[in-house]
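J.: Below are the sequence and a predicted model for it; my questions follow.
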Amino acid sequence: MTVSPKDKRAAFRSLHQGGCFVLPNPFDVGSAKALAHLGFKAIASTSAGFAWSIGKADNKVDVDEVLHHLSAISAAVDIPVNADFEGGFAHEPEGVAANVTRAVATGVAGLSIEDSTGDKAKPLYERNVAVARIQAARQAIDSAGGDVLLTGRCEAFLWGQPDLALVIDRLTAYAEAGADCLYAPGIKTREEISAVVKAVAPKPVNLLIGASGLSLQQAEELGVRRISVGGSLARMAWAGVMRAAREMAEQGTFTELASGYPGGDLNKMFS
């Protein structure tokens, strides 16, 4: 039975009410279905993983490609999908609002807007502009019914500005501007995580874990509400492909193929 977008959105909001859950990031319809099959309660797209799946670099896809991807994943599973919507695919708040309206129509249960510009010389939007962009996203969601969960992201740590005070200032401003959840990819230490959680409480915080890091239980003890893994699952998939392909190309042997996931199990899962 197909679950409606309204019900998915209600379920997604409920997940943010207490505890901590894993929000893994599929990169295509198949990986989305596999994660749902494993029992995850919600999933999130990954800009990097999707870009690599269509032969592009991260942040080099256009809004139409992303909207098609979000529609496909949302229709493929009966669990909530959160959209990595990058910077809203526009600079001005009006453009962000227009694209967020289109994203809501794909059936996603949540979406995130980040404050990075893509310009290494000036990596973050000016604070007032960044806040206005979150406000615009909030207004677009509210105009469409208001049930899509909005995550405000501060990208400072990922762009060489590991200034925790700056991050907290921005996240609290994004919360006041209407973000339902806050996210600062790149924070890692217990002290950083705890400081962010306390600063934006009672609103929930998303924590990115890309390799070794805190366990689910440890993150929950710090007050984190959800954990995402970004492009890590996609990187794992590409690791297997590249190992096997390099062996074939460079050695003319095929031993790596023996470590592949059983085809019969995949057919059973997708049947």
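T.: That came through, no problem. Just so it is clear, the model here is predicted, and its values are computed rather than measured. Numbers count the residues shown, from 1 in each chain.

J.: From now on I want contacts and neighbour counts done on CA atoms only, so please keep to that.
T.: Will do.

J.: can I assume residue 153 is in contact with residue 111?
T.: No. Assessed by Cα atoms under 8 Å, residue 153 is found out of contact with residue 111, at 10.5 Å.

J.: for the spatially closest residue to residue 9 that is not a sequence neighbour, what are its contacts?
T.: Distance criterion Cα to Cα, 6 or more residues apart in numbering; nearest residue to residue 9, sequence neighbours excluded, is residue 109 at 4.5 Å. Contacts of residue 109 were listed using Cα atoms under 8 Å, 6 or more residues apart in numbering, and they are 5, 8-9, 12, 80-83, 147-149.

J.: Give me the subset of these that lies in strands.
T.: In strands, judged by DSSP state E, the following of these are found: 81-83, 149.

J.: Adding neighbour count, write these out as JSON lines.
T.: Output for the ones in strands among the contacts of residue 109, formatted as JSON lines (neighbours: other Cα atoms under 10 Å):
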{"residue": "81", "neighbour count": "30"}
{"residue": "82", "neighbour count": "28"}
{"residue": "83", "neighbour count": "31"}
{"residue": "149", "neighbour count": "23"}
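
J.: show me where this structure has helices.
T.: 5-15, 29-37, 47-53, 63-76, 93-104, 127-143, 164-176, 190-200, 216-221, 232-251, 263-270 (DSSP state H).

J.: dropping in the other structure now:
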Amino acid sequence: MNQAEKARAFGALHQKGNPVVLYNIWDAGTAKAVTEAGAKALATGSWSVAAAQGYGDGQKIPLDALVATARQITAVNDLPLSVDFEGAYSTEPAGAAANVATLIDAGAVGINFEDQVVGGEGLHPVDKQTARIRFIREMAHGRGIAFFINARTDLFLREGDQSKHAGLVDEAIERGKAYAASGASGFFVPWLIDPALIEKICGASTLPVNIMMRPGAPDVKTLARLGVARVSYGPGPYRAMMEKLKEAAAAVYAAAG
């Protein structure tokens, strides 16, 4: 498939009640492993890509290094690739679109695009976030790519008290509607794990809904019944792999005395 075909195929994988499962990767090697395990598409996690190169999360990895990672993955793998692009490295619509264009040049067919103020406080106002989405959509349209903009709201991620998540659902739904009207392709609500709240958002959203797996989250089959269309694993795979590496290395050094 060429890039435009990959983009269409990736979008088609997002089916309400039959979610595409994305076990997040961080480089070309992990892309190969996940592909061989049966993946239908690939997605990076920002935390994992940054950590694998010695950086913290929150756009601390240089943009050029992130784009180079995407290019390395697409150079050796034919599956559609979505890149976790945080805040697109720009608070301005034109800058965000220009930066996303570099990912398209690297072969990516989608991004996660979050509404929190990276390195700051709170979330971007809805009008500012929708303007950035519109610019990204217009840029991608001009390139003939059905680019998948997975619009992420961090309302739930930024509220550590899960008992308060119910009070954020209406605002999340309104943000999702605004993002859809601006050209978003999907709606990502990380850190939400309450089944009833997930079902409510899925029922209200015109966009395919993405849930991130974490301790306490429903399993994939349950999420499917709730209407979820995409399930991702965020930094979980990287953290699990690093723990295994540390354990193996510790055993070697312990045996060596």
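T.: Perfect, thanks for sending it. On a predicted model such as this, the values are computed, not experimentally measured, just so you know.

J.: Need the TM-score from the superposition.
T.: Once superposed, chain against chain, the TM-score is 0.90 (TM-score structural alignment, normalised by the length of structure 2); 249 aligned residues with a Cα RMSD of 1.9 Å.

J.: rewinding a little: closest to residue 210 of structure 1 out of the helices of structure 1?
T.: helix 232-251 (5.8 Å; Cα to Cα).

J.: Could you report the neighbour count for the closest residue to residue 156 of structure 1 other than its chain neighbours?
T.: Distances taken as Cα to Cα, 6+ apart put residue 162 closest to residue 156 of structure 1, at 6.1 Å, once the chain neighbours are dropped. Residues near residue 162 of structure 1, counting by other Cα atoms under 10 Å, number 14.

J.: Then the one 4 residues further on?
T.: Look at residue 166 of structure 1: counted by other Cα under 10 Å, it has 14 neighbours.

J.: and it, what pairs with it in structure 2?
T.: Mapped onto structure 2 by TM-score structural alignment, residue 166 of structure 1 lines up with residue 171.

J.: What separation do you get for the residue nearest to residue 9 of structure 1 and residue 203 of structure 1?
T.: As defined by Cα to Cα, to the nearest Å, residue 109 of structure 1 lies at a distance of 17 Å from residue 203 of structure 1.

J.: ok, now residue 127 of structure 1?
T.: For residue 127 of structure 1, the distance to residue 203 of structure 1 - Cα to Cα - is 20 Å.

J.: same check, this time on residue 245 of structure 1
T.: The value you get for residue 245 of structure 1 to residue 203 of structure 1, if Cα to Cα is used, is 45 Å.

J.: cool, and residue 220 of structure 1?
T.: Residue 220 of structure 1 is 14 Å from residue 203 of structure 1, by Cα to Cα.

J.: Could you check how far the residue nearest to residue 9 of structure 1 is from residue 141 of structure 1?
T.: Counting by Cα to Cα - residue 109 of structure 1 and residue 141 of structure 1 are separated by 11 Å.

J.: list the residues that contact both of these two?
T.: Contacts common to residue 109 of structure 1 and residue 141, judged by Cα under 8 Å, 6+ apart, are 147-148.

J.: Figure out the length between the terminal residues of stretch 53-67 of structure 2.
T.: 13 Å.

J.: And it, how far out from the chain middle?
T.: Distance of stretch 53-67 of structure 2 from the chain centroid (Cα atoms, centre = their mean, to the nearest Å) equals 15 Å.

J.: Over to stretch 106-120 of structure 1?
T.: 9 Å.

J.: Same question for it: list its buried residues.
T.: 106-117 (16 or more other Cα atoms under 10 Å).

J.: Need the distance between the two termini of it.
T.: This stretch, stretch 106-120 of structure 1, spans 31 Å end to end (Cα to Cα).

J.: swap in stretch 169-185 of structure 1?
T.: Stretch 169-185 of structure 1: ends 15 Å apart by Cα to Cα.

J.: cool, stretch 5-18 of structure 2 as well?
T.: Distance across stretch 5-18 of structure 2, first residue to last, is 21 Å (Cα to Cα).

J.: Now do the buried residues in it.
T.: 6-11, 13-18.

J.: now swap in stretch 66-83 of structure 1 and tell me
T.: 66-67, 69-83.

J.: Repeat that for stretch 149-168 of structure 2.
T.: 149-156, 165.

J.: Residue 234 of structure 2: which of these is nearest?
T.: residue 152 (12.8 Å).
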